[in-house]
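Peer 1: Build me a structure from this.
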Amino acid sequence: MVIFTWKNIQRLLLWLLAFSVVVIVSIAMHPASVNSKEIAQASGSKPLIVLVHGTNADATSWQHVIPLLQKNGYTVTAVQNPLTSLSDDIAMTKRVIDVQKGPVVVVGHSYGGNVITSAAAGNPRVKALVYIAGFAPEPGESTSELNSRYAPPPLAEALIADAAGFLYIDREKFHEVFAQDVSPAEAQVLAVTQKPPAKTIFEQSVDKAAWKTIPSWYLVSQEDRSINPELERFMAKRIGAKTTEIKASHVAYISHPKEVANLIIEAATSAVK
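Peer 2: Next comes the predicted model:
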């Protein structure tokens, strides 16, 4: 049984005071180790990467690029857009961008370029845009309008609409018009798993353009049979993008993932300087 006399209380208070002094002195002697760790974590942070797929594909089509980015220390999120309307896809992508904790680099392939052009607009945390053979429209400009500027690519003759107005690429022509530099086996899987867009999305337009205020990079696919390469060059020049060209099909991010990952890393590196 402990009797709390005044002497015992004095001893307890003296012990607590001595313990507090030891703790304070210890912290004072080692502030650098604590702060340096925090500083290292902050300085070593990298932008988060958000990947946006195009039509007749889904988020898993980035599967060759994602591991390369992760290997280089990047946190990656691939958006799964519904392709039901441009506004739906913009809203979905914007939600994904908004939940990222830190600076962001947004990447769009093909129609995904339309999506990122609007979804990233006005967001100060988006530091760079990367278009992979992607559409980069002006506000009020539809995909159909852009396509009409140049000779139609082979893809235009390979689209089949279902009863609900969603567009599929003819499986027999898929390899030839969409992914001719991908192995036949992989192209067959892509054809079977293609995610069709609503036909109406090609007539819809964005109301703002992020590339007007955010630095942009553009990869032109020289052998693209889904978007005329001349249109890609036109858009890249118009938005003032840092442009790279590659001898590839429409899906360069599948057939040449290293080159695509390197371009994204280049944009991400520039974004944090």
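Peer 1: can we go C-alpha only for contacts and neighbour counts from here?
Peer 2: Fine.
Peer 1: Let me see the ranges of the strands in the chain.
Peer 2: Here the chain has its strands, by DSSP state E, at 48-52, 76-79, 104-109, 126-132, 159-161, 167-169, 216-221, 242-246.
Peer 1: here's the other one to compare against:
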Amino acid sequence: MSIGNVSAVLVHGAWADGSSWSKVVERLKAHGINAVAAPLPLTSLHDDVAALNRTLERIEGPVVLAGHAYAGAVIGSTRADSVKALVYVAALAPAEGETVGDVFYRGEAHPLAPKLSPDQHGLIWLPEEAFAAAFAQNATAQELTVLGAVQRPISVSCIGEPVERPLWTDRPSWFLSAEQDRMISPDTQHFMAQRMNARVHSHQVDHTPIVTAPDVVTDVIVEAVQAVSTR
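Peer 2: The predicted structure is shown next:
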């Protein structure tokens, strides 16, 4: 199997959309890897997994599935046979019976982390100032403007559903640990990666390296694709 036969499916997290992966998509294409950004409704974990599965159904051949932040719970909840490896980018990886909230709030919050609470519709929005303070502190002013403008809220339902047996117990996984993350504690990322037995790449990047350090993210995904293509 050649590297070009393996597709990468990229899954966005909370307060983002598929465009957050645009720089990584371009770089993967330069490596000859087909990449698709899967859109999530962010209405419940169940809904998001169903949406991911619809994207996976459209893709022929083996897939490396990459998730950023909240999307770690989503990629771990699919049962698609086409998925041959998982890549977690500063992502949450709840174990069986845990919720996203359990792992997100496991460690002590960074002093600049935003205080999050749902609105009257049960939706959690990221405060505008939090993009520069914690979500992507290494982003340019232009990147921050776009991140704030396209943000999509996440439902409380997404973070309260216990997950079933996660796919990372049965598939090889990679974990990009963001050492400057102010949203998800680096200590929590190390904890999750270790219990997953993931191949860990630690980098001095912020919570959103898919925007601020796309080369680093691309390298990890390419490594996973190469590993799958040689099996």
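Peer 1: closest to Gln10 of structure 1 out of the strands of structure 1?
Peer 2: Nearest to Gln10 of structure 1, of all these, is strand 48-52, at 56.2 Å by C-alpha to C-alpha.
Peer 1: Give the aligned range of the closest one in structure 2.
Peer 2: Using TM-score structural alignment, strand 48-52 of structure 1 lines up with residues 7-11 of structure 2.
Peer 1: now swap in stretch 91-103 of structure 1 and tell me
Peer 2: Stretch 91-103 of structure 1 maps onto residues 50-62 of structure 2, going by TM-score structural alignment.
Peer 1: List the contacts of that stretch.
Peer 2: Here stretch 50-62 of structure 2 makes contact (C-alpha atoms under 8 Å, 6 or more residues apart in numbering) with 5-7, 9, 11, 38-41, 74-75, 78, 80, 82-84.
Peer 1: Closest one of those to Thr212 of structure 2?
Peer 2: Nearest to Thr212 of structure 2 among these, counting by C-alpha to C-alpha, is Val11 at 16.6 Å.
Peer 1: Identify the residues contacting the residue nearest to that closest one when sequence neighbours are not counted.
Peer 2: Excluding its sequence neighbours, the residue lying closest to Val11 of structure 2 (C-alpha to C-alpha, 6 or more residues apart in numbering) is Gly67, at 4.7 Å. By C-alpha under 8 Å, 6+ apart, Gly67 of structure 2 lies in contact with 10-13, 74-75, 86-89, 91.
Peer 1: From Thr145 of structure 2, how far out is Gly67 of structure 2?
Peer 2: Using C-alpha to C-alpha, to the nearest Å, Gly67 of structure 2 is found at 23 Å from Thr145 of structure 2.
Peer 1: With Val156 of structure 2 instead?
Peer 2: Separation of Val156 of structure 2 from Thr145 of structure 2 (C-alpha to C-alpha) stands at 25 Å.
Peer 1: which of these two has more neighbours?
Peer 2: Legend: neighbour count by other C-alpha atoms under 10 Å for Val156 of structure 2 and Thr145, higher for Val156 (20 against 14).
Peer 1: In structure 1, what residue corresponds to that one?
Peer 2: Per TM-score structural alignment, the equivalent position to Val156 of structure 2 in structure 1 is Lys199.
Peer 1: And for Val216 of structure 2?
Peer 2: Residue correspondence to structure 1 (TM-score structural alignment): Val216 of structure 2 is matched to Glu259.
Peer 1: and the residue nearest to that match when sequence neighbours are not counted, what does it touch?
Peer 2: Counting by C-alpha to C-alpha, 6+ apart, Glu259 of structure 1 lies nearest to Tyr253, which is 8.0 Å off, once chain neighbours are set aside. The contact partners of Tyr253 of structure 1, by C-alpha under 8 Å, 6+ apart, come to 62, 64-65, 132, 259-261.
Peer 1: quick revisit: how close does the match of strand 48-52 of structure 1 sit to structure 1?
Peer 2: For stretch 7-11 of structure 2, the mean distance to aligned residues of structure 1 following superposition is 0.5 Å (mean C-alpha distance after the TM-score superposition for structure 1).
Peer 1: Give me the buried positions along that stretch.
Peer 2: Within stretch 7-11 of structure 2, the residues that count as buried by 16 or more other C-alpha atoms under 10 Å are 7-11.
Peer 1: distance between stretch 179-189 of structure 2 and the chain's centre?
Peer 2: The chain centroid and the centroid of stretch 179-189 of structure 2 are separated by 13 Å, computed with C-alpha atoms, centre = their mean, to the nearest Å.
Peer 1: and the gap between the residue nearest to Val11 of structure 2 and His12 of structure 2?
Peer 2: From Gly67 of structure 2 across to His12 of structure 2, the span is 6 Å (C-alpha to C-alpha).
Peer 1: in the stretch 101-250 of structure 1, which spans are helices?
Peer 2: 112-119, 143-147, 171-178, 184-193, 229-238 (DSSP state H, counting those that start in this stretch).
Peer 1: and the third one, what other elements does it pack with?
Peer 2: By that I understand helix 171-178 of structure 1. In terms of contacts (3 or more C-alpha pairs under 8 Å, 6 or more residues apart in numbering; DSSP states H and E), helix 171-178 of structure 1 is packed against helix 184-193.
Peer 1: What's Val36 of structure 2 aligned with over in structure 1?
Peer 2: Mapped onto structure 1 by TM-score structural alignment, Val36 of structure 2 lines up with Thr77.
Peer 1: I meant His201 of structure 2, not that one.
Peer 2: In structure 1, His201 of structure 2 lines up with Thr244, judged by TM-score structural alignment.
Peer 1: who touches Val64 of structure 2 in this structure?
Peer 2: Val64 of structure 2 makes contacts with 6-9, 83-87, 221, 224-225, 228, as judged by C-alpha under 8 Å, 6+ apart.
Peer 1: By neighbours, which of those wins?
Peer 2: Val87 (32 neighbours).
Peer 1: What lines up with that residue in structure 1?
Peer 2: Correspondence of Val87 of structure 2 to structure 1, assessed by TM-score structural alignment: Val130.
Peer 1: Pick out the residue nearest the middle of structure 2.
Peer 2: His68 (1.4 Å; C-alpha atoms, centre = their mean).
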